[in-house]
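**Q** Any chance you could fold what I've pasted below:
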Amino acid sequence: MKTRIVAAGVAALLITIGLAGKALAETIKIGATAGHHAEILEKVKPIAAKKGLDIVIVEFSDYVVPNTALDAGELNANSFQHQPYLDNQKADRGFRIESVATTVNFPMGIYSKKHKSWETVPNGATISIPNDPTNGGRALLLLQDRGIIKLKEGVGFKPSPIDIVDNPKKLRFLEVDAAQTPRSLEDVDAAAVNTNYATPAGLDPKDAILREDPKGPYVNVIAVRSVDKDKPWVKTLVEAYHTPEVKAFVAEKWKGSVLSSW
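**A** Next up, the predicted model:
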């Protein structure tokens, strides 16, 4: 009888400890664009859970709403943007958010369904680029790096087509929403497409006719509200993301088209 009482007591204690552990677990909402960022967070999720942090992933289809939702407190964090884009959003919209860790880099590519190499792109060709200042500027900087156009001095990371001072091929630029750049390929000679939109659309980064230097400044980040940056869950989230398991997943899944920063 005593043995049964002891066993029952131990079982009750274990249940109590288990319930206490669940009570201590913290839940956060993280915004991410559908595709690469969301898939990586799915890999981070079980690792974070073992550390007492439950992640709810909220997917978005554009680059604007995730920061708006984070600043409003509808999200605890987001993972979808690089630092130049975040800096631009903060300057334009007054968001009180900041980066707490780097994640992965998606080298931008210029793709074409009409031309197999840049050399065959004709004079007067139409090139679609993202219509947000940072990613559109990124596309123009890529073209400048390849000697195709020249931009005004001092334009930083946000040049626009009006900043072009030399354009020997008389290229025309069509600014469209970043998510729509893959679709625009049917109507233009070439398009500058972010990798997180290219691969879901069936584009292979290896087929880009021009590709950005992967060691540039466009590494993506995890962002949180400024008031939350020192909270314990932020450290737990970063530790869960910056693990060998996640790094191996990125390398195996995307074969070098997506590069981890740690």
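**Q** drop to CA atoms for contacts and neighbour counts, all remaining ones
**A** Noted.
**Q** in stretch 106-122, what's buried?
**A** Neighbour counts over stretch 106-122 (16 or more other Cα atoms under 10 Å) mark 106-112, 121 as buried.
**Q** ah, wrong one, I meant stretch 67-74
**A** Quick answer for stretch 67-74 (16+ other Cα under 10 Å): 67-68, 70-71.
**Q** quick one on the thing from earlier: could you tell me which of the buried residues of stretch 106-122 are located in strands?
**A** 109-111 (DSSP state E).
**Q** Can you give the distance from the lengthiest helix in the chain to the centre of its chain?
**A** Among the segments of the chain that qualify as a helix by DSSP state H, the longest is helix 2-24. Distance, stretch centre to chain centre, for helix 2-24: 44 Å (Cα atoms, centre = their mean, to the nearest Å).
**Q** Stretch 25-40 now?
**A** For stretch 25-40, the distance to the chain centre is 11 Å (Cα atoms, centre = their mean).
**Q** for it, which positions count as buried?
**A** Buried residues in stretch 25-40 (16+ other Cα under 10 Å): 28-40.
**Q** elements contacting the helix or strand that the longest helix of the chain is followed by?
**A** Per DSSP states H and E, the first helix or strand lying C-terminal to helix 2-24 is strand 26-33. If contacts are counted by 3 or more Cα pairs under 8 Å, 6 or more residues apart in numbering; DSSP states H and E, strand 26-33 sits against strand 53-60, helix 65-71, strand 77-82.
**Q** just the ones you listed: most buried one?
**A** strand 77-82 (a mean of 26; mean count of other Cα atoms under 10 Å).
**Q** one more to put side by side:
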Amino acid sequence: MKKFVLFLSLIILASLAAGCGKTEGSRALKIGIRGSESRTWDFVKEQARGQGLNIELVQLNANVNPNTVLLEGDIDANAFQHVAFLDQFNQKNKSDIVPIGSTIIAPLGIYSDKYKKIEDIPDHAKIAVPNDDSNWGRALLLLQEAGLIRVVDNFDGFGGADKIKDNPKQLEIVPVDGANTPRVMKDVAASIINNGVAVEAGFLLKDSLFHESKTAKPYINVIATTKQNENREDLKKLVQIYQAKEVSDFITQTYKGNYIPTQVTVDELKNFKDAFASKP
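**A** Model prediction:
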């Protein structure tokens, strides 16, 4: 009996020692992503493994908000959104998710299967735009850049019918679910499609009638996590790996200009609204 108790004690002590030996960095770092960037993240995972960082990619479909999954604690970080979208989510949910590093810009484009040039779009035409506030606002800015409308003074970046100041062609703006913007092209003159959605639908940026410039700071995509985890060393290492030249070269070669790798500071990301304030 004494031998059995001694044996059991040794097993328990060994288990405790093994548990104490595990560090935060030794477990898999769970990153929530969506399909449009899966090739990039598979490459990042390989690069990270070579540097002793174990990453588990959690694929989330369009019906699941990766920010909600993050807040529930099921993942350590996510990478699917631009900073304006993140800000909108935080405002609506009173959450405190923060960007910890930039990834890419995925330029928004105006696509049409009926017209070849922006100038060909007729009066009273229907233009489909993503219906979430931040991407709707982004679409309005793109239409302004294309010379089709003018947004209100002191534009705040969010969408809505009341955000249009001048609409000389009396275009009808039709908000639809962002994932459906390619599908409704047959019913509208043109559709403004998020780049990730366009890639999944088989479009290249060069297929668009017009697209936004690569310097659209509010729409830089980010790696994001909760406020309490923003200084974790494993997450900092993840950002460094993503922003390395090897990954940037992979993105450029793989996506042929659809995604543009970016490296800007976290302070610039957090101060993205300065870009709206500078508009007339």
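**Q** on that earlier part again, how about the buried residues of stretch 106-122 of structure 1 in CSV, adding distance to Lys215 of structure 1?
**A** Below are the buried residues of stretch 106-122 of structure 1 laid out as CSV (distance: Cα to Cα, whole Å):
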residue, distance to Lys215 of structure 1
Phe106, 10
Pro107, 9
Met108, 11
Gly109, 14
Ile110, 17
Tyr111, 20
Ser112, 24
Val121, 26
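**Q** so which pair among these is furthest apart in space?
**A** Spanning the widest gap among these are Phe106 and Val121, at 24.1 Å by Cα to Cα.
**Q** returning to that earlier point: as TSV, the buried residues of stretch 67-74 of structure 1 with distance to Val238 of structure 1 would be great.
**A** TSV is the format used below for these (distance: Cα to Cα, whole Å):
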residue	distance to Val238 of structure 1
Asn67	19
Thr68	22
Leu70	17
Asp71	19
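**Q** And these, which is closest to Ala139 of structure 1?
**A** For the buried residues of stretch 67-74 of structure 1, the minimum distance to Ala139 of structure 1 (Cα to Cα) is 22.0 Å, reached by Asn67.
**Q** separation between that closest one and Thr33 of structure 1?
**A** Relative to Thr33 of structure 1, Asn67 of structure 1 is positioned 11 Å away (Cα to Cα, to the nearest Å).
**Q** ok, back up a step: who touches the longest helix of structure 1?
**A** Residues from elsewhere that reach helix 2-24 of structure 1 (Cα atoms under 8 Å, 6 or more residues apart in numbering): Gly52.
**Q** how big is the angle separating it from strand 53-60?
**A** 40 degrees (axes from the mean of the first three to the mean of the last three Cα atoms, to 10 degrees).
**Q** So which of the helices and strands packed on strand 26-33 of structure 1 is nearest Asn196 of structure 1?
**A** Asn196 of structure 1 lies closest, by Cα to Cα, to one member of these: strand 77-82, at 9.1 Å.
**Q** got the angle between the helix or strand following the closest one and strand 77-82?
**A** Following strand 77-82 of structure 1 in sequence order, the next helix or strand is helix 83-93 (DSSP H and E). Helix 83-93 of structure 1 and strand 77-82 are oriented at 110 degrees to each other (the same axes, to 10 degrees).
**Q** by contact count, what packs against helix 83-93 of structure 1?
**A** Checking 3+ Cα pairs under 8 Å, 6+ apart, helix 83-93 of structure 1 ends up next to strand 97-105, helix 133-145, strand 219-225.
**Q** So for stretch 204-215 of structure 1, what gets flagged as buried?
**A** 205, 208-212, 214.
**Q** ok, now how distant is the residue nearest the centre of structure 1 from Tyr197 of structure 1?
**A** For structure 1, the residue sitting closest to the mean C-alpha position, by Cα atoms, centre = their mean, is Phe80 at 3.0 Å. In this view, Phe80 of structure 1 and Tyr197 of structure 1 are 12 Å apart by Cα to Cα.
**Q** same question, Leu13 of structure 1
**A** Distance of Leu13 of structure 1 to Tyr197 of structure 1, given as Cα to Cα: 51 Å.
**Q** neighbour-wise, which of these two wins?
**A** Ranked by neighbour count (other Cα atoms under 10 Å), Leu13 of structure 1 and Tyr197 place Tyr197 first, with 22 against 12.
**Q** Surely the more buried one touches Ala179?
**A** Yes. Tyr197 of structure 1 lies in contact with Ala179 (Cα atoms under 8 Å); the separation is 6.1 Å.
**Q** wait, Leu174 of structure 1 sits on Ser128?
**A** Yes. If you go by Cα under 8 Å, Leu174 of structure 1 and Ser128 touch, sitting 4.4 Å apart.
**Q** if you go through the stretch 151-262 of structure 1 in chain order, where are the strands?
**A** Applying DSSP state E, counting those that start in this stretch to the stretch 151-262 of structure 1 gives strands spanning 164-166, 172-176, 190-193, 210-211, 219-225, 259-260.
**Q** Can you report how many residues lie near Lys253 of structure 1?
**A** Neighbour count for Lys253 of structure 1, taken as other Cα under 10 Å: 13.
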